[in-house]
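Colleague: Give me a model of this one.
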Amino acid sequence: MGHIHEVSVREATAQDREAIAELMLEAYSQYAAVMPELSWKEYSSSIRESAYGDRPKARIIAEIDGQIVGSVQLFLSSEAAYGKPELGIESPIIRLLAVSPNARGRGIATLLIQESIRRSLELGASTLNLHTSDMMASAIQLYEKLGFQRAYETDIDNGDHLVKGFRLDLDQLQFRQNAVS
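Modeller: Next up is the predicted model:
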C-alpha cells in the first residue's frame, strides 16, 4: 500500500508569500490561453501583488509534506478584496483559491473553503462571498456543490468577461450544522 500524505491547513507566514505567489501563478496559468494577452499580464501581475499585499484578513494554505499545494485569501469586504466599495459587500470574500495542478482531485480546495467558512463564522459573518467566471467551470461546480448560490447583484463586468458573484448563506449553514448535531 502506498503512503497516504496528509493535508494540513494553516495560516500563511510572511516567509510563505513567494511560494504562494508561485503556486497561484502556476494554478491560474491555464487561463492565459483563453484571456487576451494584456488581460493575462494584468491578471498575473495582480495575482503576484496579492501574495504580498496587506489587504487580506487571512492567507490560508494547504500543505502536503511541508510543500504548499493550495492557498486562498480571505478579505472582509468588497473594498478590501477588489477596491470596489460600490459592490456593497461587507462580509468575508474568498479570492484566488489556488491548488497546484499536481495536487488536484484530493479535496484541497474543499478544505480551504471549509477553513474559510470556519473563520467567517468565527468573525460572526452571515455570508461568505466569492467571484469567478465561466472559464473556471470546475470551480463553479465545486462552489455550487458546497452550497454557494449566485449573487447577481455583486457581478462585475470587467470588459473582457462577466465575473459572477456567488454567496454562501452561513446562517443557513449554521442551522444545518446544528440540526445535524
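Colleague: When you work out contacts or count neighbours from here on, use the C-alpha atoms and nothing else.
Modeller: Fine.
Colleague: Now do the SS call for residue 32.
Modeller: Look at residue 32: counting by DSSP: H, G, I helix; E, B strand; the rest coil, its state is helix.
Colleague: Residue 40 is in contact with that one, correct?
Modeller: Yes. Counting by Cα atoms under 8 Å, residue 32 touches residue 40, with 5.6 Å between them.
Colleague: ranges for the helices of the protein?
Modeller: In the chain, the segments counted as helices under DSSP state H are 17-28, 37-52, 78-82, 108-122, 137-145, 170-180.
Colleague: List the neighbours of the fourth one that are in contact with it.
Modeller: Read that as helix 108-122. With contact meaning Cα atoms under 8 Å, 6 or more residues apart in numbering, helix 108-122 is reached by 7, 9, 60-62, 70-72, 74, 92, 94, 97-99, 126-128, 142, 170.
Colleague: Now do it: distance to the chain's middle.
Modeller: 10 Å (Cα atoms, centre = their mean, to the nearest Å).
Colleague: quick one: buried residues of it?
Modeller: Under the neighbour-count criterion of 16 or more other Cα atoms under 10 Å, helix 108-122 has 108, 109, 111, 112, 113, 115, 116, 117, 120, 121 buried.
Colleague: same question, the third one
Modeller: Buried positions in helix 78-82, judged by neighbour count with 16+ other Cα under 10 Å: 78, 79, 80, 81.
Colleague: Could you also give me the structure for this second sequence? I'd like to compare it with the first:
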Amino acid sequence: MVPEYNFNYKIRNAKKEEFARVGKLLVAVYSQLNGFPKIKEQPHYYDMLRKVGELTKNPNIELLVAVSKQHDIGGAVVYYHDMKDYGSGGTATQEKNACGFRLLGVDPKSRGLGLGKALTLYCIDKAKRSNSQTMIIHTTNAMKLAWKMYENLGFKRAHDLDFMQADLAVFGFRLALKNEIHL
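Modeller: So this is what the prediction gives:
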C-alpha cells in the first residue's frame, strides 16, 4: 500500500491532458537552477523536458505528479521500472534488477511543503514493492540541496554511475531496496 502524505497534495500518475503543464514546469524549474545548463546550451535536453509526457508511451515509465485539491501541479518525477529505459548517459542503463527515477522538479510556488521528499518516498515505496534490488538516481552540483535529502533517505554515492552530459558533471546514487539474506 502506498502511504498517504500529510499535505494537501495527492501523488498519482499524470493524465495526458496534464503532460504539457508538467513539461512547462520542468523546463521552468531546470532552467532556473544556478549552475545548470540553460536552454540555449542544451536544447535537446530541454526539448525532452518539454515533451516529458511522451516518455510514458513506454509502459515501463510513469510520469508522477503531486496535485493539490485545487488541481495545481506542485511537482513531478519520472519513474523507471527498469533501468534499461532510463535514458541517461554513463552505465546506469546497464544496471540489472534496478529501477530509478529522474527529472524530479517542484514548482517554486510549492517549495517548502515537502513535495520533493514526498515524490522521492513515493518512488522508493513503489520500488520496494517491485522485484528491483536497487534504485538508481542522478543529480548535479546545481542540485546540492537534494543530495542531502537523498543521502538521508539511504542513497549512497555510486561513482561508477557518474557521467558527463556535455559540460555538466552528473553524479550517480544507489539505494539498496532489499536486504540480502545470509544463510
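Colleague: Could you report the TM-score for this superposition?
Modeller: Remark: TM-score between the superposed chains equals 0.83 [TM-score structural alignment, normalised by the length of structure 1]; 171 aligned residues with a Cα RMSD of 2.5 Å.
Colleague: one step back: output the buried residues of helix 108-122 of structure 1 in TSV; the columns should cover distance to residue 87 of structure 1.
Modeller: What follows is those, written out as TSV (distance: Cα to Cα, whole Å):
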residue	distance to residue 87 of structure 1
108	29
109	25
111	27
112	24
113	22
115	24
116	21
117	21
120	19
121	21
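Colleague: Next, the contact list for the nearest residue to residue 156 of structure 1 once chain neighbours are set aside, please.
Modeller: Nearest residue to residue 156 of structure 1, sequence neighbours excluded (Cα to Cα, 6 or more residues apart in numbering): residue 163, at 5.0 Å. By Cα under 8 Å, 6+ apart, the contact set of residue 163 of structure 1 is 131, 132, 133, 134, 155, 156, 157.
Colleague: The first one and residue 95 touch, don't they?
Modeller: Spelled out, it's residue 131 of structure 1. Yes. Shown here, residue 131 of structure 1 and residue 95 form a contact pair, counting by Cα under 8 Å, at 7.4 Å.
Colleague: Which residue, other than its chain neighbours, is closest to the spatially most central residue of structure 2?
Modeller: In structure 2, the residue lying closest to the centroid (Cα atoms, centre = their mean) is residue 102, at 2.7 Å. Nearest residue to residue 102 of structure 2 in three dimensions, chain neighbours excluded: residue 78, at 5.5 Å (Cα to Cα, 6+ apart).
Colleague: Could you tell me which residues make contact with the alignment partner in structure 1 of the one you found?
Modeller: Following TM-score structural alignment, the counterpart assigned to residue 78 of structure 2 within structure 1 is residue 73. Contact analysis of residue 73 of structure 1 by Cα under 8 Å, 6+ apart lists 56, 57, 58, 59, 60, 94, 95, 96, 97.
Colleague: what's the distance between the third one and residue 18 of structure 1?
Modeller: What it means is residue 58 of structure 1. From residue 58 of structure 1 across to residue 18 of structure 1, the span is 16 Å (Cα to Cα, to the nearest Å).
Colleague: quick one, which of these two is more surrounded?
Modeller: Remark: of residue 58 of structure 1 and residue 18, residue 58 carries more neighbours, 18 against 13, as counted by other Cα atoms under 10 Å.
Colleague: Give the equivalent position in structure 1 for residue 110 of structure 2.
Modeller: Matched by TM-score structural alignment, residue 110 of structure 2 corresponds to residue 103 in structure 1.
Colleague: How much space separates the counterpart of residue 23 of structure 2 in structure 1 from residue 135 of structure 1?
Modeller: Alignment note: residue 23 of structure 2 maps to residue 21 in structure 1; criterion TM-score structural alignment. Distance of residue 21 of structure 1 to residue 135 of structure 1, computed by Cα to Cα: 21 Å.
Colleague: Same question for residue 178 of structure 1.
Modeller: For residue 178 of structure 1, the distance to residue 135 of structure 1 - Cα to Cα - is 36 Å.
Colleague: ok, those two, which is more surrounded?
Modeller: More crowded of residue 178 of structure 1 and residue 135, by other Cα under 10 Å: residue 135, with 14 against 9.
Colleague: quick one: that one from residue 28 of structure 1, how far?
Modeller: 11 Å.
Colleague: ok, now residue 64 of structure 1?
Modeller: 20 Å.
Colleague: of those two, who's got more company?
Modeller: More crowded of residue 64 of structure 1 and residue 28, by other Cα under 10 Å: residue 28, with 21 against 15.
Colleague: May I have the residues that are in contact with the residue nearest to the more buried one when sequence neighbours are not counted?
Modeller: Using Cα to Cα, 6+ apart and skipping the chain neighbours, the partner closest in space to residue 28 of structure 1 is residue 98 (7.3 Å). Residues near residue 98 of structure 1 by Cα under 8 Å, 6+ apart: 23, 24, 27, 28, 70, 71, 72, 109.
Colleague: same thing with residue 51 of structure 2?
Modeller: Contacts of residue 51 of structure 2 were listed using Cα under 8 Å, 6+ apart, and they are 19, 20, 23.
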